[in-house]
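Q: requesting a structural model of the entry that follows:
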Amino acid sequence: MKKFFLAAIGLSMMASCSQPAAVENTDSGIRLAYVRIDSLQSQYEYFEELALELIEEEKVLVDDLQRRQQTLQENIALYQQEAPKMSARQREANEADLMRVQQQYLQVEQAAQAQLVKKQQDLTKMMREDMDKAIAVLKDELNLDFILLYEEGGQIIYANTDFDITERMVNMLNESRETPSEEEASAASEEAADSTSAE
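A: So this is what the prediction gives:
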């Protein structure tokens, strides 16, 4: 599941580090750099934290659905065992009740799936926004024309490590989360104030 979240993010982010990348020494022609998606996904601490929270939430939902399904199956088995002893009216009532419980299970399952998809989309959006901020800085800092995404088994079959800016990107993203913007700090303060007033 974690791999799915990471792959769903698509592109990636940037970071500033003290050692200059060789891409900065390119004098002419197309200027490009690349980011290793696997390293980016595992080293961007804030995203890793949110992805793990989402995985844990999915586990809770799956466990709940499994319990509901098991209970439904047990009730169906019990009905099948007792049905021969029931009158036609009793069988009809029990079957209607089982149908209702089954419908409730399907509704809960659909709601859980929709909830997870929404949170995955929110996580992807957050990553995209963080990445865009990092790109805006690094493309100017390194005077880049292209920033590529590199992953094992992907369409890029070879990449010179001199043009790898993954570490710069990761550092930039982690540092930006350690020192949130004024807008993020303001939003956090408002949320805390709302929580306090609600209590």
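Q: contacts and neighbour counts: CA atoms only from here.
A: OK.
Q: count the residues that sit near Asp194.
A: Residues within reach of Asp194, counting by other C-alpha atoms under 10 Å, total 11.
Q: er, Ala159 I mean
A: Neighbours of Ala159 using other C-alpha under 10 Å come to 14.
Q: from Leu148, how far out is it?
A: 10 Å (C-alpha to C-alpha, to the nearest Å).
Q: then Leu61?
A: In terms of C-alpha to C-alpha, Leu61 sits 36 Å off from Leu148.
Q: show me where the protein has its strands.
A: Counting by DSSP state E, one finds strands in the chain at the ranges 32-36, 146-150.
Q: those strands: which one's closest to Gln107?
A: Ranking the strands of the chain by proximity to Gln107 (C-alpha to C-alpha) places strand 146-150 first, at 39.1 Å.
Q: can you list the residues that contact the closest one?
A: Strand 146-150 has contacts (C-alpha atoms under 8 Å, 6 or more residues apart in numbering) with 11-12, 30-37, 139, 156, 159.
Q: just to revisit the earlier point, buried deepest among the strands of the chain, which one?
A: strand 32-36 (a mean of 22; mean count of other C-alpha atoms under 10 Å).
Q: now the second one, please; I'll put the structures next to each other:
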Amino acid sequence: MNNAFATIAKAGICALLAATVVSCNNQGTKPAATVATADSAQAQVEKIVFVNIDTLLEKYEYFKDVRTKLEEKAKKAQADLQSRSNAFQREVADYQQKAPTMSAADRQSTEERLARKQDELARHNQNASASFAQEEASENEKLYSRITDYLKKHAKENGYKLVLTYSAANPGVLYADESLEITTEVLTALNAAYATEKKK
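A: Alright, predicted model coming up:
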């Protein structure tokens, strides 16, 4: 669960983050008829920064809290399913033990009841899995929104034209100078905002 949620979160954020920030910063820009110089080219390059998404997710308190909450829910759901499954297996074992002494009508009735229970158990499992997947997707959307909303504001305030993401699992950026990394300042601001929110 832990790895699955982190992987989904990373994939979603990496796929959409840069596009959102670029889109935000391109609104209202008009082409200027100027000759590009080495200095202006250098200034443009410096408007590109990156965030290490692995570090961000590892140290972002909001993500850690969400991950813990989802892990606890997954454990409870698994325990509930295991309990239901064990109870059903006991009923099946009890029936198998008593079947030789039961009448044909009783056997048929019991088998039909057990078949219905098995179907109910399968449906319960499917519904629980679907519900959990939906909640996980919803939490990923919230996480993505928190990060991108902050990055849009931060990019505007600092004149960044592009914010890239780096992840060891999905290295879209093969190399970036450390001076372009803004992970720590983004992480500090996100954690501060979340700490304030938790106090309310």
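Q: fetch the TM-score of the aligned pair.
A: For this chain pair, the superposition-based TM-score is 0.77 by TM-score structural alignment, normalised by the length of structure 1; 171 aligned residues with a C-alpha RMSD of 2.2 Å.
Q: as CSV, the strands of structure 1 with distance to Met1 of structure 1 would be great.
A: Listed next are the strands of structure 1 as CSV, based on distance: least, C-alpha to C-alpha, whole Å:
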stretch, distance to Met1 of structure 1
strand 32-36, 20
strand 146-150, 21
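Q: looking at these, which is nearest to Tyr46 of structure 1?
A: strand 32-36 (17.4 Å).
Q: that closest one corresponds to what range in structure 2?
A: Strand 32-36 of structure 1 lines up with residues 48-52 of structure 2 when matched by TM-score structural alignment.
Q: same check, this time on stretch 95-110 of structure 1
A: Using TM-score structural alignment, stretch 95-110 of structure 1 pairs with 111-126 in structure 2.
Q: ok, back up a step: tell me the one of the contacts of strand 146-150 of structure 1 nearest Met99 of structure 1?
A: Leu11 (45.4 Å).
Q: any idea how far the closest one is from Val35 of structure 1?
A: From Leu11 of structure 1 to Val35 of structure 1 the distance is 9 Å (C-alpha to C-alpha).
Q: same check on Val117 of structure 1?
A: For Val117 of structure 1 relative to Val35 of structure 1 (C-alpha to C-alpha), the value is 26 Å.
Q: same deal with Ala198 of structure 1?
A: Between Ala198 of structure 1 and Val35 of structure 1 the computed distance is 44 Å (C-alpha to C-alpha).
Q: over to Ala114 of structure 1?
A: 31 Å.
Q: tell me who's in contact with Tyr34 of structure 1.
A: With C-alpha under 8 Å, 6+ apart, Tyr34 of structure 1 has these contacts: Ile147, Leu148, Leu149, Tyr150, Phe163, Asp164, Ile165, Thr166.
Q: adding distance to Leu123 of structure 1, write the residues you listed out as JSON lines.
A: Formatted as JSON lines, the contacts of Tyr34 of structure 1 follow (distance: C-alpha to C-alpha, whole Å):
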{"residue": "Ile147", "distance to Leu123 of structure 1": "22"}
{"residue": "Leu148", "distance to Leu123 of structure 1": "21"}
{"residue": "Leu149", "distance to Leu123 of structure 1": "19"}
{"residue": "Tyr150", "distance to Leu123 of structure 1": "21"}
{"residue": "Phe163", "distance to Leu123 of structure 1": "28"}
{"residue": "Asp164", "distance to Leu123 of structure 1": "25"}
{"residue": "Ile165", "distance to Leu123 of structure 1": "23"}
{"residue": "Thr166", "distance to Leu123 of structure 1": "20"}
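Q: just give me the longest helix of structure 1.
A: helix 88-141 (DSSP state H).
Q: check which helices and strands that one is in contact with.
A: Contact partners of helix 88-141 of structure 1 among helices and strands, from 3 or more C-alpha pairs under 8 Å, 6 or more residues apart in numbering; DSSP states H and E: helix 2-9, helix 45-82, helix 166-178.
Q: so which of the ones you listed is the most surrounded?
A: For those, the highest mean count by mean count of other C-alpha under 10 Å goes to helix 166-178, at a mean of 20.
Q: which non-adjacent residue is nearest Ala128 of structure 2?
A: Closest residue to Ala128 of structure 2 apart from its sequence neighbours, by C-alpha to C-alpha, 6 or more residues apart in numbering: Ala77 at 7.2 Å.
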